[in-house]
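Peer 1: following is a predicted model, sequence given first.
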Amino acid sequence: MDGDSAYQQLLREERQKHHNNRFPPTSYMDTHSDQVSAFVSKKLPQFLAAGVATLGALGLGTVLGYTSPALPDIKNSTTFSHLVESQHSWIGSIAPIGACVSGPVAGFLVDAFGRKKCMLFVAPLFILGWLLIAFAEYIEMIFAGRFITGFCGGTFSLAAPVYISETAESSIRGTLGSSLQLMINCGVLVTYVVGYFLEWNWLALVCASIPAGFFVGMIFMPESPRYLMSKKDKVGASNALKWLRGASQHQQVKDELNTLQASIEECEVPEFKAMFSKSIMKPLGISLALMFFQQWNGNNAIVFYTVDIFNDAGSTLDPKIATIIVGCVQVVASVVAAILMDKAGRRVLLLLSGALMTAALCVLGGFFYMKEEDPSVIEYLGWLPLLCLMVFIVAFSLGFGPIAWLLAGEILPPNVKGRASALATSFNWLNTFVVTKVFDNIKMGLGIEWCFWIFGIAAFLGDIFVILFVPETKGKTLDEIQMNFKSKTDQHDVGRGHGCTAQL
């Protein structure tokens, strides 16, 4: 019996061991659950801060998307039915002028008053711009409103990426940075959907609610720890880091705070001659080039005039419905880009983006060329413009859309980030203005097919530039990214206490 009992005990132990291998003990599951909960609680404040900041990007998206559904309504309204075509084009293109002007102003504000206060300053002005459009009785009021909303949207396009890059950890910086483009696309989609149901003036009132919501939410968010430390506010920087990292004690963020302080102490704002050093000019040149290619692939021209493009294509689908479909695809693609950003890497997504945009734009140009030669092509290829625009939007949202802004926040040296970001932002919006303004001129002078072929050539050249010059920044700290741009002499100087490395 004793032998049988021992055998039975051994058998029960083996069965229990096998069961535990298949179904982990509750204590293990609880431990794993606790780890997940701890991770979420640690990262959640950073996602929340980025989410509120990107409400400004949502507002920018409404500025970009507004004219597509609103301009046809304005043309048909009794108040503005007398407008000529040149005035219509100014309604679309004057917003980028405001955004271009915002660059130097925003660059000064983010350095002088902080990233958070800069965005809070412009939110009421943003609301005012939309109200001018909503209650416009004269075309000058619409022009003024478009200029002001463009100015405010441009300010957010500079301040929000800087704020996010300085509050997010490197492991999620790419995901949070790419959320800017996601929110811009969501803003565009909002105007497409609401514009389908509401007239242009009521649409402007809906758009005004977004900066109002941002203003309320941003009041409760912390300032950038790096900015606070640069202003010698160590207590404020510590409190901001504790909130952002989900920490309860100063000791939990002490190492990061000390690294941040050391980085700032090493930073020196360079003299004018030093601005032309390789460590500054190379990342600035890359940022400016990416801004150029981002705009000359024609994205904003397409967003501004999507309804008109479908009208020109003679599509049998309601142009406003087709526009909403394009907007939905754009948002979904932005979500995918946010997921892939810290997995696939920046260069891979840029190259894929450029290749797909080139193909889509060339085919779309070919469609319009064939339509001009034989209008009956619409009968069997009427679906092609929608397909090409969907491919183009997906490609743009995966790469050049978010990454041009993300890389600007990553590669620009922190000691000149305000000035360099201002220059990059103004350059971006200057090109936006030129592209949207000349779109109609090219269409009238050469034909709409050449609009898309020119954009396709720019997309192809953008890929060549990425292959030759753009570095991969996935998974690297801002400190490591900056060291890649420094010459051996610069790195030697850093070792002696000069120059700047960036651990944000």
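Peer 2: Yep, that arrived. Note that the structure is a prediction, hence the values are computed from the model and not measured.

Peer 1: use CA for all of it now, contacts and neighbours both
Peer 2: OK.

Peer 1: element containing the closest residue to Ile302 other than its chain neighbours?
Peer 2: Nearest non-adjacent residue to Ile302, counting by Cα to Cα, 6 or more residues apart in numbering: Ile309, 7.7 Å away. Applying DSSP states H and E as the criterion places Ile309 in helix 306-313.

Peer 1: which strands or helices does the helix or strand just after that helix pack on?
Peer 2: Later in the chain than helix 306-313, the nearest helix or strand by DSSP H and E is helix 319-344. On a contact count with 3 or more Cα pairs under 8 Å, 6 or more residues apart in numbering; DSSP states H and E, helix 319-344 meets helix 170-197, helix 306-313, helix 384-398.

Peer 1: list the buried residues in the longest one.
Peer 2: Going back to what we said before, that points to helix 170-197. In terms of neighbour count (16 or more other Cα atoms under 10 Å), helix 170-197 has its buried residues at 170, 172-196.

Peer 1: again with the shortest one
Peer 2: Along helix 306-313, the positions that meet the burial threshold by neighbour count (16+ other Cα under 10 Å) are Thr306, Val307, Asp308, Ile309, Phe310, Ala313.

Peer 1: quick one: closest of the helices and strands packed on helix 319-344 to Pro69.
Peer 2: helix 170-197 (5.4 Å; Cα to Cα).

Peer 1: tell me what angle the closest one forms with helix 384-398.
Peer 2: Taking axes from the mean of the first three to the mean of the last three Cα atoms, to 10 degrees, one finds helix 170-197 and helix 384-398 inclined to each other by 150 degrees.

Peer 1: try it against this one:
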Amino acid sequence: MKSIIRRFKGSRTIPQVVAICIGSLSLLTACVQYAWTSPYIPIITSEDFPGNITFEEASYFTVIPPLTAIGLCAVFSKLADRIGRKRVLILSGPVHFAAYVLIYFGRTVTPFYISRFLSGLGDAILWASLPVYVAEISEPHVRGTWGNVPAISGYVGQVLINVLGSYLHLQTSTILSAIVPVVFCCAFAFMPESPYFLLARGRHEEAQKSLRLLRGGQNCDDEYKQLTRDVNRQLSETGTLKDLFLIKSNRRALFIAVGARAASQMSGIAAFTVHTQYLFEQAGQNISKELSSITFSAVLLVLATLGAFYQDKFGRRPLMIGSCLGCGFILLVETVYFYLNDKTSVDLSGLRWVPLAGMILYLFCFSFGLSLIPSLLVGELFSTSIKANAMIVTNIFFDGFICVITKVFQTLTYNFGLYVPFLIFTVSCFINAIRSYLFLLETRGKTLEEIQQMLKK
């Protein structure tokens, strides 16, 4: 670990890391709002809450954000190509803040619906700009480790809202959560724009200034000249939505990016998230739902943070394959356990520790590959000319998967038992391990232009 940390102590690296960390505050806020429903739907639908909101009405809180993001991601992906990644990303701050204001004053279901719409709007904004911004401002060795900060900040957001929701009143936690988008806007306003975007818009002096700021004021003339050639070559290619599917390199990048996102969603993380308390109970640990959720999200945060520092050591491809295989074998054991527990009379009293132990091992395997690499690949794989359209398609698939997987998981669990969705996730992990072995590119240590040349081979 010390050798890894020493690599990032140079002044050339620090500005890139700072820009990535501040930009990632937008995703921290988004994940706070995404996970907000877990601790607060029971409170809002209780008899003590003044709005008389029913559970049926509150059930739409989880659906509105991804549907909104699907409908609006095209607008902000195009806007990021017109006015810049930085300007679009900073818009997420006021949007998320407005969502908190509505939560604070909400007493009936309508303000909460509008708040959830704004949350989805913020998601559309940041997913159209943040992955691209992080990839374009950072050097390969920085991107390999610190490019995972957005995903890690998302886990921080989940831990934060689980803690706040467990111990604080709705209004109090809302005030504290609303501080984050304010800090993000104030700090990110001083961050430089992506030099890739500035070169693509013909703003060469600004691009050179931005690159110099991101490299700590050091001489970067050679890098600037190479970057100019790379952007000009990429812009010489057509970038329509049709080209995303017709040009082989674009189609290959899309297949890898969407496949990685699908692999993450189909890996079973939702199953463990929803049934954390049940797994603790099976192990004989009678703890509250709140504490089990905090424990789960905190363990995932710690393991994902550790995993981020080893991606450049082992590479994306081996870690993704290993993550899929590890999760697959663990899910297979869990599937057998739940089948025996639900459908047979086999005595499992001596094996009650299996579900909880499986969850911990699963989080270890998930955190080193499936939790981080998909988001990183989205920012790395696409040419400058096609990025806007690529963000539209990948975000539609991502939000669509969230909606479908959540509903399918609930339906299968209710009608057939827990072992059926676990079996589906098991098969999915093994399939995605094979897909990663056959098709996933190793982007470790590669510039964005080098990745484009790999895609063309």
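Peer 2: Now that the structure is in, tell me what you want to look at. Being a predicted model, the structure only gives us computed values, none of them experimental.

Peer 1: my guess is Asp123 of the second structure meets Leu28, correct?
Peer 2: No. Assessed by Cα atoms under 8 Å, Asp123 of the second structure is found out of contact with Leu28, at 10.9 Å.

Peer 1: tell me the contacts of the residue nearest to the spatial centre of the second structure?
Peer 2: With distances taken as Cα atoms, centre = their mean, Ala151 lies nearest the centre of the second structure, 4.8 Å away. By Cα atoms under 8 Å, 6 or more residues apart in numbering, the residues touching Ala151 of the second structure are Leu27, Ser371, Leu372, Ser375.

Peer 1: please report how far the first one lies from Tyr34 of the second structure.
Peer 2: Distance, Leu27 of the second structure to Tyr34 of the second structure, using Cα to Cα, to the nearest Å: 10 Å.

Peer 1: aligned partner of Ile402 of the second structure in the first structure?
Peer 2: Correspondence of Ile402 of the second structure to the first structure, assessed by TM-score structural alignment: Thr432.

Peer 1: which residue in the second structure aligns with Ala70 of the first structure?
Peer 2: With TM-score structural alignment as the criterion, Ala70 of the first structure matches Tyr40.

Peer 1: okay, strands next: where are they in the stretch 201-350 of the first structure?
Peer 2: Taking DSSP state E, counting those that start in this stretch, the stretch 201-350 of the first structure contains no strands at all.

Peer 1: so where do the helices sit in it?
Peer 2: For the stretch 201-350 of the first structure, applying DSSP state H, counting those that start in this stretch gives helices covering 225-230, 234-245, 254-266, 278-296, 299-304, 306-313, 319-344, 346-373.

Peer 1: I'd like those helices as JSON lines, with distance to Glu85 of the first structure appended.
Peer 2: Below are those laid out as JSON lines (distance: least, Cα to Cα, whole Å):
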{"stretch": "helix 225-230", "distance to Glu85 of the first structure": "46"}
{"stretch": "helix 234-245", "distance to Glu85 of the first structure": "50"}
{"stretch": "helix 254-266", "distance to Glu85 of the first structure": "52"}
{"stretch": "helix 278-296", "distance to Glu85 of the first structure": "23"}
{"stretch": "helix 299-304", "distance to Glu85 of the first structure": "15"}
{"stretch": "helix 306-313", "distance to Glu85 of the first structure": "13"}
{"stretch": "helix 319-344", "distance to Glu85 of the first structure": "20"}
{"stretch": "helix 346-373", "distance to Glu85 of the first structure": "22"}
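
Peer 1: ok, which of those comes nearest Leu109 of the first structure?
Peer 2: Nearest of these (Cα to Cα): helix 225-230, 11.9 Å.

Peer 1: give me the mean distance between the closest one and the second structure.
Peer 2: Its matched residues in the second structure lie on average 1.1 Å from helix 225-230 of the first structure after superposition (mean Cα distance after the TM-score superposition for the first structure).

Peer 1: what's that helix aligned against in the second structure?
Peer 2: Helix 225-230 of the first structure lines up with residues 195-200 of the second structure when matched by TM-score structural alignment.

Peer 1: so which strand or helix has the residue located most distally from the centre of the second structure?
Peer 2: Most distant residue from the mean C-alpha position of the second structure: Ser345, 40.8 Å away (Cα atoms, centre = their mean). Counting by DSSP H and E, no helix or strand carries Ser345 of the second structure.

Peer 1: that'll do, ta.
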